[in-house]
Structure formats: structure tokens, C-alpha cells
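Visitor: Below is the structure, and that's it, no one-letter string:
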């Protein structure tokens, strides 16, 4: 277990900074790669210089993951809201880009669980404090307000119309944070380490003039990367042919290696060992629904009975912003019992009993069973680092949690896998990888 926990996995898409290395391959299709930097990395604006042990960052990530369920908890599954509720103070990760002409650098929370792109704008009637200059639409020659009759305005669910016909949006979040402003079009530029920026013209976004809540002053807004029509991924879908992927590096205090997110031709997941499962289209369209059929613990295969998302197709969400994999409590208890029966080691009380309750002394000779997640058409063989985490100096815990409302395949289970999304073929692919070497 020493080697396992010397290279710990963390909430890699929890408030991470995107450093973009864009490279357009053709005029019709963009292919570029993004560095993902964990919020606890020295390169992150959230970095605390005070030395923290790896397990302390794991516990912080787990607590942030609990708040993440506020986001899912506010979604009405009987409707198709484009703006989904997220806990904005956590943010999951940050993205560095530029907006307008000339381009103004902006760093905003990026979220695979929401769609609308918005940033704080001048004139600001009521804004939360931010360190960077506010975006001023008067300074951009390519800025255009969107009319109430536009497709973009009609796509949004919470809009009003100004006296002069401009579309105004309103977004509220699970923690009572909010943003209000004008829907507009402008050029969004993805910066490039090799000085080859990728300008994306006429990107719809919200120019927020009234924003409040638990946002961090390092961020200037939110970039939605979900499946809805106004997310960044959807707006550039044709250019990237609906493809993006990421590879999450286990982060330790020693390594500091960055993760990668790829778009377009760079995002194709292929070669030996690739397994793929269908994306199930259902409401809300923001989320990426998959079908979980069973989970095997050693030789014991336990059938998944379903969740509030459904008993059959599309019964679980894959989410890069949630730390833990969460399962309905009855099924979770079956998994925990099977794991407990197979683990060899000294069992101890959990330091965070309300979240993880199957824990062992890390200093003992802990031996864990193999676990396989059986998605429809894709058997994903997890490594011990995907389902056991160190939560204190000498305690490791099983990292699946109970949640009767939402089944979520979290990012700990995705660490050291190349995970590819194809919105055209409607599938998610997994490939075992050493992400630090990619």
C-alpha cells in the first residue's frame, strides 16, 4: 500500500486551472490539448503555501465532493433546464481564456455539470470581488448583444426582455449564488503556449452585471462544458467534431504533474484496451448519462438495481467534478460488504465516518480485491488507487459513498484512465493510461 498511496489521486478537476496549448490541425477541425492543474498545485491560484499532507488534500476534496451534490440535488429531472445548479464556491476547475477584441484575459470556473458561459462585466451594478479587471463590452469591437428573438435567447429557460429588445439571463445556484446580465456574442480565444491562439468567433455567453455568492476572487465567472446547446463544448461541436477527452494524473506533493484535456482530433481514444459505452440522451441534457449494469468485487458480481435516474438505461452520471463514486445506499452496502469480506488488513474507525465507513490501518499489510465496473458494453478494470484513498496519516478508506438521490461515477475512479467523450457517436471511451506520461 505504500507504493499505492505515495502517488495519490485527488479531485483533479476540482478547481483546476486550464493552461491551453492549442494547435489547429485543419480549417474545418480544431485539435488542441489543455493542461489541467489541480487546485492544490503550486501553479493554482488556490494554492496554499502552508505544507499539507496528501491525505489532507484528499479529505478536503471529499468534503467539496459532498457539496457537489447540492448541484445535482437542485435539478428537476422532469424538465430540461439549460442552466443547472452548481455549488459555485467549489468551481471544480478554472479555465484560462481571453474574451473580446482586443482579447482580455479571463480565468473562470469551468464545469462539466453546467452549460452557460458567463463572466462579470462592466458596468457592474453588484459584483463579487475579483482580482482581474472586469470585462467591458465597450472595449470589444466584436461584442454583440443578443435579441430576445434569437435562438440563443430562446434556448435559455430564465430570460427576460429589455425595453430595447435585448435578451437578459438569470442564473441561480444551489448555494444561493446568482448571476444576472445580458446574453451576448463575442470572440473567445483559447490561449496557446506556442503563441498560436485559437479564436472562436460568435460564442454566446452571459455578460453578468449583477453577480453575488460564494465565488472566489481568482475567478471571473463560469464556463459550462456540459451537454446542453450553449455549453462551450456544444458551441464548438462542429469544429471539434463533438470530441473531447481528459487524462487525470494522480497528484502527489512530489510530482506536481499536470493532467491533459484534449479537443477535436487530439481527443480520439483508440488502440489496444479501449472500451466504450453509450451516452444515453435524457433530461437534463447537460449531464452525461451512462448505463451501469454491475460491479464485480473479486469474483463476486453484483447487479446494479438502478437509481433515481432510472433502473435501466442512463442510470448513472459520469462527472469529472465529483470526487467520490456515489451509489444508492442498499447497493452501496452490498459493495461494502463484499469488499470488507475480501480485504486483508486491520480495520479501524473512519476519521470521516459520515462519508466513508470502511477503513483500514495503512501501516498494516492491506491487500484489496480487484474491482471491475461493468458499464453497458464496457468493463472498466479499476486499480486500487481508484477505490481506496488515504484520509489520515495511517488510515485508508474505501472511496465509494452512499447517496440515495444520485448515482455518480466520480473522478477518483477515472484517475489514470484516458476518458473520451464523443457527442457524435454518443459514447464515452475508457483506456488504461499513465496520465503523467501523456
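Guide: Received, thanks. Since the structure is predicted, the reported quantities are computational estimates derived from the model, not experimental observations.

Visitor: Please make it C-alpha for all contacts and neighbour counts, starting now.
Guide: Will do.

Visitor: Please, where are all the strands along the stretch 201-350 of the chain?
Guide: 221-224, 243-247, 259-264, 275-278, 289-290, 292-297, 300-303, 316-318, 325-327, 347-348 (DSSP state E, counting those that start in this stretch).

Visitor: Is it possible to get JSON lines of these that adds mean neighbour count?
Guide: Listed next are the strands of the stretch 201-350 of the chain as JSON lines, based on neighbours: other Cα atoms under 10 Å:
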{"stretch": "strand 221-224", "mean neighbour count": "27"}
{"stretch": "strand 243-247", "mean neighbour count": "27"}
{"stretch": "strand 259-264", "mean neighbour count": "25"}
{"stretch": "strand 275-278", "mean neighbour count": "20"}
{"stretch": "strand 289-290", "mean neighbour count": "26"}
{"stretch": "strand 292-297", "mean neighbour count": "22"}
{"stretch": "strand 300-303", "mean neighbour count": "15"}
{"stretch": "strand 316-318", "mean neighbour count": "25"}
{"stretch": "strand 325-327", "mean neighbour count": "24"}
{"stretch": "strand 347-348", "mean neighbour count": "17"}
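
Visitor: could I get the ones you listed as a markdown table with distance to residue 78?
Guide: A markdown table is the format used below for the strands of the stretch 201-350 of the chain (distance: least, Cα to Cα, whole Å):
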| stretch | distance to residue 78 |
| --- | --- |
| strand 221-224 | 21 |
| strand 243-247 | 28 |
| strand 259-264 | 31 |
| strand 275-278 | 22 |
| strand 289-290 | 15 |
| strand 292-297 | 21 |
| strand 300-303 | 26 |
| strand 316-318 | 16 |
| strand 325-327 | 21 |
| strand 347-348 | 42 |
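
Visitor: Nearest residue to residue 260 in space, ignoring adjacent ones along the chain?
Guide: residue 35 (4.6 Å; Cα to Cα, 6 or more residues apart in numbering).

Visitor: Would you confirm that the one you found belongs to a helix?
Guide: No. Going by DSSP: H, G, I helix; E, B strand; the rest coil, the assignment for residue 35 is strand, not a helix.

Visitor: counting residues per helix, which one in the chain is longest?
Guide: helix 54-73 (DSSP state H).

Visitor: Comparison target below:
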């Protein structure tokens, strides 16, 4: 614990405070399984980490909604199994914390004291009683109505419940406080007062002790990007992800920055508006293997979700079978040229395909996104991709 405390104190050293208005900023992300992570488990091999990630991805993929019926249950049922941790501060006297960054969630929530039931978090738990900038949101307010599964507390406060596909549940109050970040671009702390978040007092299930909660970057009205996008000029964010075993640098997450300008080979596609608004639905027309175009049997528009919290990639079963057969045929002719970083995994002595079949929603996982700069523009409703050296971003 001393080593973790030392790491966190170094990571969250305060420097000159700066205003959040019209400022873009950059944050270093930490992969949970990276040797640079304060929670790195040296007893796990790379194969162990990949196997665990594959099972977690399957669990997450199976919990995504099957349909886009606007009358269906609004609970976002995805398990708390992310890959990248986001450092931030919270409160009047900034308390350093780490949460799983997730484009498949909206509400930012963290564990709070005094706990009714909290999981074994390895970092100090935020205590709202020690922050005079912490304020409860009243039940019936516009902000409360934007929260899925909201209800009224005894004192008229807004309460929330978020359930996940692995049966984990977080319950608590909806509040506001100062959320701030260490801008890795210039070393200054940048503040976002009155950020709406969930203060979780009752959190049960199989939540990971490495994170204090979930940092939602989804497309819904209460995600951080939706709340504060206008303050840093535009509702835009991007990231460039490194594999978990890289120790030369950090993955980058940037807000309010035009990261695709003057890049070569940028591909831009439209976001598709489907329910729930949390998820970033895109249209994948086909998969090309050796110049052979393999198209889905079902609808094309909005047929895939891009997700930072799922490691492997998933295609609907009928589509996957076509792709798998084409890859097997290409390998038989020794003409396949797919990146080992993105589409194949080395597990022990085996080389495994990093794309899985699913009966639910197709998903672009974070492994396929490694060494790409990916930019989300919520105003233009687009997502852009460009190959990039994430060590130099």
C-alpha cells in the first residue's frame, strides 16, 4: 500500500491552477495491466492477462442491449470490466482518484463515504463531507430526470441506481463537485466545477478494486463530454491507445483538440443515432480480407458499437463465420497480412484470432484501436480514425 500511496502522491502533485474556460487538455491513461500501473500484478504472464481480458470481453459483449427499442429498460447493463484508468481529482481540497474510462457509460460515479456497502477499493475513498463544493441535486430537477433509474430520497435528494450485466450494482446520490485534471500538455491543473456525478454508498458485486468507479464518456446527456464540451471549445475528444505491455510511454486522452488535422489516411464515419444514446453506433459496411469484401447478412446502418471498455472485437455470428472462413483460406495460401497488435493474440504457444462471434451487438474493441488516433466529435456526429504512433502523440 505504501508503494501505491507514493505513486498516487506523485501522480497527483498539484501545480498552478488554471481556469477551465476555453481550454483543451490532455490526460495520460494507465492500462490496468501495464507494468506502469500501481496495481500491476507481476505474477500474471501476458497470456494470463489476454485470457482474462478475452473472458471479460465476452461477458461485456453478452450484456450489451440486443435491440434499440426506445420503450425498453433504460438501465445500461454493461459490466464494470474496463481496461484503461483515468486519473482525476475531486473535491474542494482535491483528492486524487482513478476510475475506469468508458465510452460505453454515461454517468461518472465513484465510491463515497460513509459506505453502506462498498467494495474493497485500494485507493482512499472520497468523503463528500470534507468538500464544501459538494452539493446534492434535488429530486425532480432537470439533471435528476436525465439519470436513468432515478428516484427521490428521504430528504428530497436525487438518487440513482446503475446495474451491470455481471449483476454488480451501484446505488447512491446524484451530486455536483469540482472535477479537475493534471493537464499533461503543460502540467497545470484544470478545473470543472459543478460536475454532475454519482456518489455511490452501496456498491455490490464484482467491481475491480483498482478503480474508484466509472468515468463515463458515452454519448448521453450526463457524460463528462456532454456536460463540459462547450467549456473547452467543442464537444470533441480523442485517444491514442498503447498495448498493455508497453512501458515506453502512456496512452493519451485529449479533450477539445483537433487531432486529425494534417494527418494522412484519415477515415471519417458518421455516428448513428440509436437507443440508448450512451453508445457510439457506427456503420461497418464490410470487412475486406485479401481484397474480398465480406458484408453482413443483416442491416448495415448503425450495426456496430465502438467501445473503449471491451478488449476484443465482436461480429454478429453469421458475419463472423464469413470473415473467419476467409482468414483461414488466406492463411492456407500464406498471404494474410494482419497486424499482431490488433487482430491476432499470442497466448502461450498459440496464435489466436482477436475477433469473436456474438449473438448480440457487434463491437469494435480497444485492441483493434491500438496505435490509432480515434477522434469523437459529438457536434458533427462523427468518429475519425487514423494510424498513429501513440508514443509520440
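Guide: Perfect, thanks for sending it. It should be emphasised that the depicted structure is a prediction, and the values quoted were computed from it without experimental measurement.

Visitor: What would you report as the TM-score here?
Guide: Put the two chains on top of each other and the TM-score (TM-score structural alignment, normalised by the length of structure 2) is 0.88; 381 aligned residues with a Cα RMSD of 2.7 Å.

Visitor: Tell me how far the equivalent of the residue nearest to residue 260 of structure 1 over in structure 2 lies from residue 56 of structure 2.
Guide: If you follow residue 35 of structure 1 across to structure 2 using TM-score structural alignment, you land on residue 28. Between residue 28 of structure 2 and residue 56 of structure 2 the distance is 24 Å, computed by Cα to Cα, to the nearest Å.

Visitor: and if you look at residue 189 of structure 2?
Guide: Taking Cα to Cα, one finds residue 189 of structure 2 at 34 Å from residue 56 of structure 2.

Visitor: With residue 76 of structure 2 instead?
Guide: 17 Å.

Visitor: now do residue 156 of structure 2
Guide: 38 Å.

Visitor: Which of the two has more residues huddled nearby?
Guide: residue 56 (22 against 13; other Cα atoms under 10 Å).

Visitor: Name all residues that make contact with the alignment partner in structure 1 of the more buried one.
Guide: In structure 1, the residue matched to residue 56 of structure 2 (TM-score structural alignment) is residue 64. For residue 64 of structure 1, the contact set (Cα atoms under 8 Å, 6 or more residues apart in numbering) comprises 90, 323.

Visitor: cool, and residue 231 of structure 1?
Guide: 114-117, 223-225.

Visitor: and with 6 Å instead?
Guide: Each residue near residue 231 of structure 1 by Cα atoms under 6 Å, 6 or more residues apart in numbering is listed here: 115-116, 224-225.

Visitor: what's the residue closest to the geometric middle of structure 2?
Guide: Centroid-nearest residue in structure 2: residue 102, 1.7 Å away (criterion: Cα atoms, centre = their mean).

Visitor: Tell me how far the equivalent of residue 240 of structure 2 over in structure 1 lies from residue 45 of structure 1.
Guide: Residue 240 of structure 2 maps onto residue 247 in structure 1, with residues paired by TM-score structural alignment. Plainly put, residue 247 of structure 1 is 21 Å away from residue 45 of structure 1 if you go by Cα to Cα.

Visitor: And for residue 256 of structure 1?
Guide: Distance from residue 256 of structure 1 to residue 45 of structure 1, by Cα to Cα: 14 Å.

Visitor: With residue 221 of structure 1 instead?
Guide: 15 Å.

Visitor: Check the gap between the residue nearest to residue 260 of structure 1 and residue 64 of structure 1 for me.
Guide: For residue 35 of structure 1, the distance to residue 64 of structure 1 - Cα to Cα - is 22 Å.

Visitor: for residue 30 of structure 1, same thing?
Guide: 33 Å.

Visitor: cool, residue 94 of structure 1 as well?
Guide: For residue 94 of structure 1 relative to residue 64 of structure 1 (Cα to Cα), the value is 15 Å.

Visitor: likewise residue 418 of structure 1?
Guide: 24 Å.

Visitor: what's the answer for residue 75 of structure 1, then?
Guide: Distance from residue 75 of structure 1 to residue 64 of structure 1, by Cα to Cα: 18 Å.

Visitor: next one: residue 267 of structure 1
Guide: 28 Å.

Visitor: Same question for residue 396 of structure 1.
Guide: Taking Cα to Cα, one finds residue 396 of structure 1 at 19 Å from residue 64 of structure 1.

Visitor: returning to what we had before: save the contacts of residue 231 of structure 1 as a markdown table, and put in distance to residue 318 of structure 1 too.
Guide: A markdown table is the format used below for the contacts of residue 231 of structure 1 (distance: Cα to Cα, whole Å):
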| residue | distance to residue 318 of structure 1 |
| --- | --- |
| 115 | 16 |
| 116 | 19 |
| 224 | 16 |
| 225 | 13 |
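
Visitor: out of the residues you listed, who has the most neighbours?
Guide: residue 115 (30 neighbours).

Visitor: residue in structure 2 matching residue 428 of structure 1?
Guide: Residue 428 of structure 1 maps onto residue 383 in structure 2, by TM-score structural alignment.

Visitor: So for that match, what's the nearest residue that isn't a sequence neighbour?
Guide: In space, residue 383 of structure 2 is closest to residue 376, 4.6 Å off (Cα to Cα, 6+ apart).

Visitor: Which residues are in contact with that neighbour?
Guide: Contacts of residue 376 of structure 2 by Cα under 6 Å, 6+ apart are 236-238, 383.

Visitor: between the residues you listed, which is nearest residue 143 of structure 2?
Guide: residue 236 (21.7 Å; Cα to Cα).

Visitor: Residue 100 of structure 2 versus the alignment partner in structure 2 of residue 279 of structure 1, what's the distance?
Guide: When structure 2 is aligned by TM-score structural alignment, residue 279 of structure 1 is paired with residue 271. From residue 271 of structure 2 over to residue 100 of structure 2 the distance is 23 Å, taken as Cα to Cα.
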